[in-house]
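Colleague: predicted model follows, preceded by the sequence.
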Amino acid sequence: MSTSPAAEDDLPRAETRTGPTAGSVLSAVAGQVEARGHACAVRSADERVTYGELWERAGRVAAVVSAAARGGGELRVAIGLAPGADWVGCLLGIWRAGAAAVPVNLDHPPARLRLLAGSADLLVHRGGAIPSWWPEDIPAVTFPEAEAGHLPGPRAEYASTAGGRTACILHTSGSTGAPKPVVLPHSGLAHRITAFADLYRITAKDRIAQLAAASVDVVLWETLLALTIGGTLCVPQGRQRVPGIGLVRWLAAEQVTVATLTPTMLAALPEVTLPDLRLLVAGGEALDPARFAYWIGRHQVANAYGPTEATIATHVAPHITADDQPAPLGRPVPGVEDFLLDEHDQPVPDGQRGHLHLAGVGLADGYAGLPDRTAHAFPTLTISGRAVRVYRTGDRAWRRPDGQLVYAGRIDRQLNLGGVRLEPEEVEAAALALDGVTAAAALAEPAEGRDVLTLHAAVPGGQITEAALRAHLAGLLPSTAVPARIHLHPSLPLTGYGKPDVQAIAALAFPGAGPAAEPDEIAPAAAVDGPPVELPDTVRMWWRQATGAEPATTTTDFFSSGGDSLACVELLHRINETFGLEILLTHFTAQPTPAFLARALASTAREPS
C-alpha cells in the first residue's frame, strides 16, 4: 500500500544542535544573537551586518509595526523592500511584533502588486513617496533607520518568540485568475527549518546564498537556515542574481557553501570550479541527472520537492547520482506523511501511480479569505481507518522499492516552467480582461528542447495585435507568467460544454501547419517585418546569445525568437549596467523588440565600458 509516514531514520542526521523550537524560529535566532552577536549574519553588496545589528534593526521594525497595530486580530504586514539585510531585519521585526509577514516581489507589475496588497493591513517600505501600487486606504510606514551615531540594543518588549500563529502569507498562481494567499503557521516553518538543518548538516561555518525571489517560500529556507544555526546569509545584488557568469563569479567571491537553484537556473550556470560550494539543492521542476553530470560529479546535489501549501519542501533525495534515471523526489522529511491515492481517495498499490496527498507537520492553514478553495484543497480523508487532514497536490507519483517517490506528471492543467508553477487559468483570465479577446487557452509547447508558455487567443474582429495583448498581460502578470509565444485566431475550438478545447488547441502550436484554420481565416497579426534597427554591436551579440537569432528588424519579438524570462533578465541587466540605464523588466516584457531597446539607448550618450 503506497503510504509513507516519515521515519526519523529515513534521512541522515547531523550532530545535536540548537535550532528552532516547535513554535517559532525567532528563539533560535535570538540564541545566535546572544552567542554570536558580533559575527556576520548578512552579507549584501558592501554591507556586512552582524547578528547584533540585525536584531537591532528587527527591534526598530517591531516598534513601528506595533505602533501601527489597530487591534482586531493578527496584523498582516507587507514587506516592500528589495532583498538584503533590511529585508531580513523587516521579516524578523514583523514576527517580533507578533504580526504575520506578507513578502512581495517588487519586480512584479503594479497591477499585480495592488492585487496582493489586499492580503495585508500595513506596508513597510523604503521611504519617500508611498509606492503607487499601494492602496490609499491601507496604512504604510517607512523602514526605520537608526539615529546617526546611536545604535540601541535589542528592546526587551519586543519578543524573541513570535506572538502570533501565522508566519507568512505567500501567494501562488490561482486557477480563478487571482493569486491564492497561502497561510503558513510558525509551527510548521520552525519544524521544517530544523529538519533541513539536520538533513543538510548546516553549521555556523556555512555561507548560504539567498537567490530566490522574495515572494516564494524558498527565500524562507535560505534565510532561516543560515540565521537559526549561526551561519552567514549572502545576498547578491543586480546582475549577480541572474544565472550566468555574474552569479558564478559572485558565488566564488563570497565563498558560498550552500545554494538552491531550479534546474533551469543551474543549466544557465557556466561549468566552472567552485571549491567552497559543498551543497547544491535543486527543486521546483524535474531534474535530469545526465544534464547536470558536471555538478553531480563535483558537489553534493540534492533534489527537493514540495508545494508552498506544505511549507517549502516535503521530500528530499539528499544525494543524486548520475545513475538516477529519473531523479527521485526522495522520501518525506521528518514529520511529513505522504499518500498516493486513487480516484476514490484510497491508497494505490506500491509501484502504481497515484495522486500525491501530503499530511503531517507543515501543512498550511489554508487560503486566506477563500474557505471553499481551502476546503477542497485541504480535506480530511479517512485513510486506512483513520481521519487525516491532507493537501491535494495535483501531482502524480509512484513509489520505488526503496521508498522514494518519482514524479509522474499532473492530474490537472497546472504548468511548471523553469521551476515556476503556473495556473493556465490565471493567464487566460488576464487575456480575457482585454476587450476584443473572446477566448483564451494557455499551455506549454516545445521549443528547442524545452517547453515555453504559449497563449492562443480568439480575436474575432482582428483588432487586437500580438503586441497589444502582450503589453496588456505584462501589466497584470509577473514576467514568468507572460507567454513567450502568443498566437491569435479568429476563434478557438470548443468542447461540447462551450469551453476552449485544450487538446484541439494544442494542434495550433504552429499556425498554418494544422487543419484548424485556413490561411485567410487567421487574424491579422502585428507587423511581421519592419525596417532594420540600429543597435550597438554588444547589444546585438547579447540578443543573439539570449535568443539564438538576430534582432533583424524593429519589430523582431524577443520571446518569439527564442528568448525566455530568464534570458530577458540577463539581457536587461547587461544593458542597464553597461549603458547606465534603468530599463524595467515589465516595460520590456510589454514591448520586447529591438525598437524599444533602440529608443532606450538613444536616451543616453554613455558608451559601453
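Modeller: Okay, I see it. These figures come from a predicted structure and were not determined experimentally.
Colleague: going forward, measure contacts between C-alpha atoms and count neighbours the same way
Modeller: Will do.
Colleague: ok, then the element right after the host helix or strand of residue 316?
Modeller: Per DSSP states H and E, residue 316 falls inside strand 315-317. Heading C-terminal from strand 315-317, the first helix or strand you meet, by DSSP H and E, is strand 331-332.
Colleague: can you name every helix or strand that that following strand contacts?
Modeller: strand 315-317 (3 or more CA pairs under 8 Å, 6 or more residues apart in numbering; DSSP states H and E).
Colleague: how distant is the top strand by length along the chain from the center of its chain?
Modeller: Using DSSP state E, we find that the single longest strand of the chain is strand 386-399. Between the centre of strand 386-399 and the centre of its chain there are 22 Å (CA atoms, centre = their mean, to the nearest Å).
Colleague: mind listing what's buried in it?
Modeller: Neighbour-count burial for strand 386-399 flags 388, 389, 390, 391, 392, 393, 394, 395, 396, 397, 398, 399 (criterion: 16 or more other CA atoms under 10 Å).
Colleague: packing partners of the helix or strand that comes right after it?
Modeller: Next helix or strand after strand 386-399 toward the C-terminus (DSSP H and E): strand 405-410. When contacts are defined as 3+ CA pairs under 8 Å, 6+ apart, strand 405-410 packs onto strand 386-399.
Colleague: want to compare, so here's the second one:
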Amino acid sequence: MQLESADPPIVSQARAHAARTAVVAPEGRFTYADLLDASARVASALLAGADDLREARVAFLAAPGWHYVATQWGIWRAGGIAVPLAVSHPPAELEYVVQDADASIVVADGGFAEVLRPIAERNGRRFVESADALAADPVALPGVDEARRAMIVYTSGTTGKPKGVVTTHANLRAQVTTLVQAWEWSADDRTLLVLPLHHVHGIVNVLSCALWSGAACEILPRFDADETWRAIESGRLSLFMAVPTVYNRLITAYDQAPPERQARMAEGCRRMRLMVSGSAALPVQTLERWRQISGHVLLERYGMTEIGMALGNPLRGERRPGFVGLPLPGVAVRLVDDEGGEAPPDTPGEVEIGGPSVFLEYWRRPAATAEAFRDGWFRTGDVAVVEDGYYRLLGRRSVDIIKTGGYKVSALEIEEVLRTHPAIAECAVVGVDDPDWGERICVAVEAADGSAVALDELQGWARDHLAPYKLPRDLRRVDALPRNAMGKVMKPEVAKLFAAGGG
C-alpha cells in the first residue's frame, strides 16, 4: 500500500522508476517500488501518530545496505533530519553525535541495537529498531518543502570536536544534480558502493546520484578487495567511485592475482564508462598504475562535506594528473588572497565556493558558521592555483602550506616527489614549529616492503627533484600513517610524531 504525499525531491524522482532495480545489498534485491513502500513504513513508524516530525533529528546506525537506505528515506519522508552515524565509531563518539544533534529518535538495525539502545536510554531518547519500523503500517505522510533541513553529517574533526554540517533538501538536490549532469548518470547505470555511509562521498556521490537517476546501486557491507574485484570482473558495473586507499588495495590484490584472473580484472574495468577518485589527494603514481591495469584515467574531483563536489576533471576531455579540474555545473569558485581580495592570475589563493550546493549552517554553532563565510562565499581553507583553467590544490592553509625559511611550500608537492622514491610506499609531510626555519619540513614514511630509508639518504636523493628549501629536515618511519574513515591522512596526528624534536 502506497499513500501519496508531497515528497522530498529524491523520493519524487523514484516514482518514475518503480519497476527498476534500486538496491542490491546483503538483504536482497529491491526495486524503486520496494524502496518507496519500505521508506513509507519507516516514516510511519517514526511519526508514531504525529503528523510531521518538523525537523526533529533522527540519528541512525545501520550497516551499508537495505536498512540504511530505507531508514534514511523514511526519516526524510517523515519530515525529520537524518543524522547518519558511523559504524566504525566507538560508543563514546556515537553518544557525542546523539547529544550534539539533540536527536529525539535513535534508530539501529539489528546488528547495532545493543550498541545504541543504552545510549538512547541514558539520554532519554526514543529507540527504534529498523526491522520494526519496516513492518509498520503506512499512514499519510507530511509534505516536505525543499527549504527544510534534510541531513546533518559530522565532519571528521581532525582538531576539536566534530561539527554537524546541515544541508537542506534543496542543497542535496543541487549537490546531486550537478554530478548527474557532469558525469552523465542515467537509469542504465550500475555502480558498486564500497564507501562509508556517514560521509558525503558515499551518501551523495554514489548512493544518491544512483537513486536520483533510476540506476542500480550494489552495496557491500564493507570494502573487501576480492569481493570488489569480483563485481568488477562480472562486467555488470558502469561506474565505480573510491578513495586512493581503496585503489591502492585493489592494485595490491591485482598484483597478487594469477595472470588469467588479471586478464578478467582488466577486462571488467574496460567495460566501465567511468572511474572516480576523491576524498584525499590521488598520488600520480597510483593514477598511472591504475591506468596501466584498467585503461582508465581516474577522474579526480574536489569537494567537502560543506559543499558537496565543487571541482572535477571532465568526463569528456583532458584529465590532468595532479589537478582537480574545473568548476562543476552550477558551482561558483574563486581564489582569494589573505585579505579576501581576488588572487592575481597564476597566483595561489584560498578556494571559496558559492552556489546552491553550499550547506546551510553548522548545527547550533552560529559563530563557526559566520566564520566559515566571507561575503556569502564559503571559505574552504584549501589553497589552489589555476593553470590553463585547471585547478591544482596546494594543500590546507593551516596544514599543507608550510612557511619555512621565508618560503611558502606545498606539502602535497613534496609528497608527490617523495612517493617516487623506491623505498617509500606512502608518506605525509607536515610543518613543525622551529626556531630557525619558522616551520621545519618533516616527513613520516611508510616503507616499501623490506626497504629502509634514512633521512640523509632521502635528502641526497631529493636534491635532484626539489629545491633545497623544500627538503625534509626530519623523518619518522611508521608502520601506518594515521587516517580517518575515508582514508585521509590526519596531519595533526602526524605532526605529533615530531613535536619532541630530534631527527
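Modeller: Ah, there it is. If you're wondering where the values come from, they're calculated on a predicted model, not measured in any experiment.
Colleague: kindly reformat the buried residues of strand 386-399 of the first structure as JSON lines containing distance to residue 226 of the first structure.
Modeller: Output for the buried residues of strand 386-399 of the first structure, formatted as JSON lines (distance: CA to CA, whole Å):
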{"residue": "388", "distance to residue 226 of the first structure": "33"}
{"residue": "389", "distance to residue 226 of the first structure": "31"}
{"residue": "390", "distance to residue 226 of the first structure": "30"}
{"residue": "391", "distance to residue 226 of the first structure": "28"}
{"residue": "392", "distance to residue 226 of the first structure": "31"}
{"residue": "393", "distance to residue 226 of the first structure": "28"}
{"residue": "394", "distance to residue 226 of the first structure": "31"}
{"residue": "395", "distance to residue 226 of the first structure": "30"}
{"residue": "396", "distance to residue 226 of the first structure": "33"}
{"residue": "397", "distance to residue 226 of the first structure": "32"}
{"residue": "398", "distance to residue 226 of the first structure": "33"}
{"residue": "399", "distance to residue 226 of the first structure": "32"}
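Colleague: and the residue lying closest to residue 162 of the second structure once chain neighbours are set aside, how many neighbours does it have?
Modeller: Excluding its sequence neighbours, the residue lying closest to residue 162 of the second structure (CA to CA, 6 or more residues apart in numbering) is residue 155, at 5.3 Å. Other residues near residue 155 of the second structure come to 18 when the count uses other CA atoms under 10 Å.
Colleague: please determine how far the residue nearest the centre of the first structure is located from residue 210 of the first structure.
Modeller: Residue closest to the average C-alpha location in the first structure (CA atoms, centre = their mean): residue 216, at 4.2 Å. Per CA to CA, to the nearest Å, residue 216 of the first structure is found 12 Å from residue 210 of the first structure.
Colleague: go on, residue 158 of the first structure?
Modeller: Residue 158 of the first structure is 26 Å from residue 210 of the first structure, by CA to CA.
Colleague: and for residue 72 of the first structure?
Modeller: Here the criterion is CA to CA. By it, residue 72 of the first structure lies 35 Å from residue 210 of the first structure.
Colleague: of the two, who's got more company?
Modeller: More neighbours surround residue 210 than the other of residue 72 of the first structure and residue 210, with 27 against 6 (other CA under 10 Å).
Colleague: now for that one: what does it line up with in the second structure?
Modeller: Residue correspondence to the second structure (TM-score structural alignment): residue 210 of the first structure is matched to residue 193.
Colleague: please verify my assumption that its match contacts residue 208.
Modeller: No. Between residue 193 of the second structure and residue 208 there is no contact under CA atoms under 8 Å: 10.9 Å.
Colleague: sec struct for the residue nearest to the centre of the first structure, please.
Modeller: coil (DSSP: H, G, I helix; E, B strand; the rest coil).
Colleague: go on, the one 5 residues further on?
Modeller: Classification of residue 221 of the first structure into helix, strand or coil gives helix, according to three-state DSSP.
Colleague: what about the closest residue to it other than its chain neighbours, how many residues nearby?
Modeller: Spatial nearest neighbour of residue 221 of the first structure, chain neighbours left out: residue 193 (6.5 Å); criterion: CA to CA, 6+ apart. Residues contacting residue 193 of the first structure under the criterion other CA under 10 Å number 27.
Colleague: tell me which helix or strand residue 193 of the first structure sits in.
Modeller: If you go by DSSP H and E, residue 193 of the first structure is part of helix 186-199.
Colleague: how about the strands in the stretch 301-450 of the second structure?
Modeller: 308-312, 326-327, 332-336, 349-354, 361-362, 373-374, 377-387, 390-396, 401-404, 407-410, 424-434, 438-447 (DSSP state E, counting those that start in this stretch).
Colleague: go on, the stretch 51-200 of the second structure?
Modeller: Taking DSSP E, counting those that start in this stretch as the test, the strands found in the stretch 51-200 of the second structure are 57-61, 81-84, 105-108, 126-129, 149-154, 164-168, 190-193.
Colleague: tabulate the ones you listed in a markdown table, adding columns for distance to residue 98 of the second structure.
Modeller: Output for these, formatted as a markdown table (distance: least, CA to CA, whole Å):
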| stretch | distance to residue 98 of the second structure |
| --- | --- |
| strand 57-61 | 6 |
| strand 81-84 | 8 |
| strand 105-108 | 8 |
| strand 126-129 | 11 |
| strand 149-154 | 11 |
| strand 164-168 | 11 |
| strand 190-193 | 26 |
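Colleague: so what corresponds to residue 562 of the first structure in the second structure?
Modeller: Checking TM-score structural alignment: residue 562 of the first structure goes with residue 479.
Colleague: how close does residue 130 of the first structure get to residue 352 of the first structure?
Modeller: 54 Å.
Colleague: translate residue 56 of the first structure into the numbering of the second structure.
Modeller: Match for residue 56 of the first structure (TM-score structural alignment): residue 37.
Colleague: tell me the SS of that match?
Modeller: Put simply, residue 37 of the second structure is helix when judged by three-state DSSP.
Colleague: what about it, how many residues nearby?
Modeller: Residue 37 of the second structure is flanked by 19 other residues according to other CA under 10 Å.
Colleague: got it, and residue 301 of the first structure?
Modeller: 23.
Colleague: which residue packs closest to it, ignoring adjacent ones?
Modeller: Closest to residue 301 of the first structure by CA to CA, 6+ apart is residue 280, at 4.8 Å.
Colleague: next, the equivalent of that neighbour over in the second structure: secondary structure please.
Modeller: By TM-score structural alignment, residue 280 of the first structure lines up with residue 275 in the second structure. Of the three states, residue 275 of the second structure takes strand under three-state DSSP.
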